[in-house]
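A.B. asks: Mind looking at a prediction? Sequence and model below.
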Amino acid sequence: MRTLAIGDIHGGLKALKQLIEKLQINTNDQLIFLGDYVDGWSDSAQVIQYLITLSKTNDCIFIKGNHDVWCEQWLRTEDVNGVWFNHGGKETIESYETFSEDDKKQHLYFFEDMQLYHIDDDNRLFLHAGFTSMHGVERELHKENFYFDRTLLEMALTMDSRIEKQSDLYPNRLKLYHEIYIGHTPTTNFNQDQPIQAINLWDVDTGAAFTGKLSAIDVHTKKVYQSDIVKDLYPNELGRNKQ
């Protein structure tokens, strides 16, 4: 059995299908998607439909990202958040043009059922962005941190390697979990096209919405699987590169 953490998809159905094919998944594998399924390339609604179908035959856990929160709000109320519209929402709305109202309701239920975080039996934490409570995700006061926070990654990246884990100076947030897997911040921001490890945290968002690839990582072996560069799969589109 493999546990595979999959980074931000952002409407890149072609990359998702390519990655799933490379993974050669079977029913014993668990797929943990780290959020941001929509907003970017032109297949956002199609990505959601694909994932709904995939979840019927495979063990899938879907974490909710900030773009998913925005899309869920639109599906529920039809109100268009201006920030969302300018950061991929326009393309997502257009992707729903051929979907019926019943389809949209099904997708709304899918978004509503997403988890804000997941902790496995080996004390691995999976979430979209981060958390700020020194006592862990269960005691986080502001749930928005689960899909907006970047301080967890920043802290892990800037940790002084000379600080021993037993030290009082070692960050409590990194002590709480055996490993942490996130998306949200593209590793391409750091000129990396692979998942980044910082202490016991892995960032699996490898910039699929921009100039990178869609990635998955086997949490046991740390083997990385990747699609082609997503923008090459959508040569007539800009994705989120225009924002």
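C.D. replies: Perfect, thanks for sending it.
A.B. asks: C-alpha only now, for contacts and for neighbours.
C.D. replies: Will do.
A.B. asks: So what touches the helix or strand where L153 lies?
C.D. replies: Element membership of L153 [criterion: DSSP states H and E] is helix 151-158. By C-alpha atoms under 8 Å, 6 or more residues apart in numbering, the residues outside helix 151-158 that reach it are 129-132, 173-174, 198-199, 201, 203.
A.B. asks: what's downstream of that helix, the next helix or strand?
C.D. replies: Assigned by DSSP H and E, the successor of helix 151-158 is helix 172-175.
A.B. asks: try this one next to it:
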Amino acid sequence: MKPTVKKVTLDKGKRIIAISDIHGNLELFKRLLGEVNYTKEDILILVGDLIEKGENSLETLRYIIELSNNQQVYVATGNCDTLWEDIKYEIDDENLLRYMLFRKNSILNEMCDKLSIEVNEKSDINFIKNQLIENFTMELSYLEQLPHIIETEDYIFAHAGITTEDLEKNEVNEIVKRDAFMDEGLAFSKYVVVGHWPTANYGKDRACCNPIINKEQKIISIDGGNGIRSEGQLNALIIDGDNITFHCVDNLLTGEIIKPQQANKNTIQIPWSDNLIDIIEEGEEFSLCRHISSNHNLLIKNDKIFKAKDVIRCYDSTDYFVEAKKGDVVSIVEKTDKITLVKKNGVIGWVENDKISC
């Protein structure tokens, strides 16, 4: 299947606002648009994963459809936006029902709730699919017609990445779903703007949720981890002529630094994609662990550690302590007995509890 490429000519006098991975968080999406002062004079480009994982996928989709009908909005599809395929075609009905039972925050469950259809292990998935097709034709048709790639004179927008600038020769499954795109070593003649892979996952010694602009490869990665990581944020890339900036929002509470703190050295951040560990010494709240691929020892909170088959893994973890000055405002991710996990200017790390008021 060839990818669908939408080529558009944009007014160079207008701002381009690019957002990816909204994941059904309508409140955060609206707040972000408000904080960047989005108006009809701007061009809005949404780089996939409009829905799933958040609590308001259906209303988020309807809001985006409304924007698309009235303003200059271009939307590319992401892997989470392809559920229409499972509804329209008999791909794997058993797995579709299993998915609905597993992912409670799904547009499919929201649609069923609107129709007062109970979803359980004994549900007739064919009946559910027929009801959704009949009652949500507009929403499913909108998702179906979304292009895989949006190309402008200066930029290419694709949810997860591309392999070649001969755009129709790209593989659809690799456009909407591929991990760590920037690590593939590809380079392009015009900037390729992608989401899908949280930018925090690229960090080795520390994680940062802000967009990454790689000038050598001409890749801009903008997924702030909204709906994926507990520290996540929703990013807006703002292209105004040659000036590229960003703005972000999250749902975290804030705290204030009351004593300065120096950053530590020789740190690590462990992403989901490389999370094999060994436990060296168990503790009451944290355990001393060894990250297998790096051979780095660090303390990991016990509720971040889990067993998978015959190995031990952890959720996103770090031993980085942020550099902070008195008066700095930070987002509070999680508070423990002695230290608090925070996000400062997008960077994730710990602060000692006596140095923060929250």
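C.D. replies: All right, it came through fine. A quick note: this is a predicted structure, and the numbers were derived from the prediction, not measured.
A.B. asks: Any idea what the TM-score comes out to?
C.D. replies: After superposition, the two chains reach a TM-score (TM-score structural alignment, normalised by the length of structure 1) of 0.77; 212 aligned residues with a C-alpha RMSD of 2.7 Å.
A.B. asks: Out of the contacts of helix 151-158 of structure 1, the closest to Q49 of structure 1 would be?
C.D. replies: Nearest to Q49 of structure 1 among the contacts of helix 151-158 of structure 1 is A129, at 23.8 Å by C-alpha to C-alpha.
A.B. asks: Leaving out chain neighbours, which residue sits closest to that closest one?
C.D. replies: Y147 (4.7 Å; C-alpha to C-alpha, 6 or more residues apart in numbering).
A.B. asks: Was I right to think the one you found contacts H128?
C.D. replies: Yes. Taking C-alpha atoms under 8 Å as the definition, Y147 of structure 1 is a contact partner of H128 at 5.2 Å.
A.B. asks: Give me the longest helix you can find in structure 2.
C.D. replies: For structure 2, the longest helix by residue count, based on DSSP state H, is helix 57-70.
A.B. asks: Following that one in sequence, what is the next regular element?
C.D. replies: Following helix 57-70 of structure 2 in sequence, per DSSP H and E, is strand 73-76.
A.B. asks: Give me the next element, helix or strand, following that next one.
C.D. replies: helix 83-88.
A.B. asks: thinking in terms of the whole chain, how far from its middle is that following helix?
C.D. replies: 22 Å (C-alpha atoms, centre = their mean, to the nearest Å).
A.B. asks: just to revisit the earlier point, in strands, which of the contacts of helix 151-158 of structure 1 appear?
C.D. replies: Under the assignment DSSP state E, the contacts of helix 151-158 of structure 1 contribute 198, 201, 203 to strands.
A.B. asks: Aligned against structure 2, show me the partner of the first one.
C.D. replies: Read that as A198 of structure 1. Under the alignment by TM-score structural alignment, A198 of structure 1 pairs with N214 in structure 2.
A.B. asks: which among the ones in strands among the contacts of helix 151-158 of structure 1 end up buried?
C.D. replies: 198, 201, 203 (16 or more other C-alpha atoms under 10 Å).
A.B. asks: Help me confirm that the last one comes into contact with F190.
C.D. replies: The reference is to D203 of structure 1. No. Using C-alpha under 8 Å, D203 of structure 1 is not in contact with F190, being 11.3 Å away.
A.B. asks: Spatially nearest residue to the counterpart of H67 of structure 1 in structure 2 (excluding sequence neighbours)?
C.D. replies: Aligning on TM-score structural alignment places H67 of structure 1 opposite C80 in structure 2. With C-alpha to C-alpha, 6+ apart as the criterion, C80 of structure 2 has its nearest non-adjacent residue at 5.1 Å, and that residue is D49.
A.B. asks: hey, where'd the helices end up in structure 1?
C.D. replies: So, for structure 1 - with DSSP H - the helices run 13-23, 44-55, 66-77, 82-84, 90-95, 101-112, 145-148, 151-158, 172-175, 230-233.
A.B. asks: Quick check: which of those helices is buried the most?
C.D. replies: Comparing the helices of structure 1 by mean neighbour count (mean count of other C-alpha atoms under 10 Å), helix 145-148 comes out on top with a mean of 22.
A.B. asks: That one aligns to what range in structure 2?
C.D. replies: By TM-score structural alignment, helix 145-148 of structure 1 lines up with residues 174-177 in structure 2.
A.B. asks: before we move on, the earlier item: out of the helices of structure 1, which comes closest to D121 of structure 1?
C.D. replies: Of all the helices of structure 1, helix 172-175 comes closest under C-alpha to C-alpha, at 16.3 Å.
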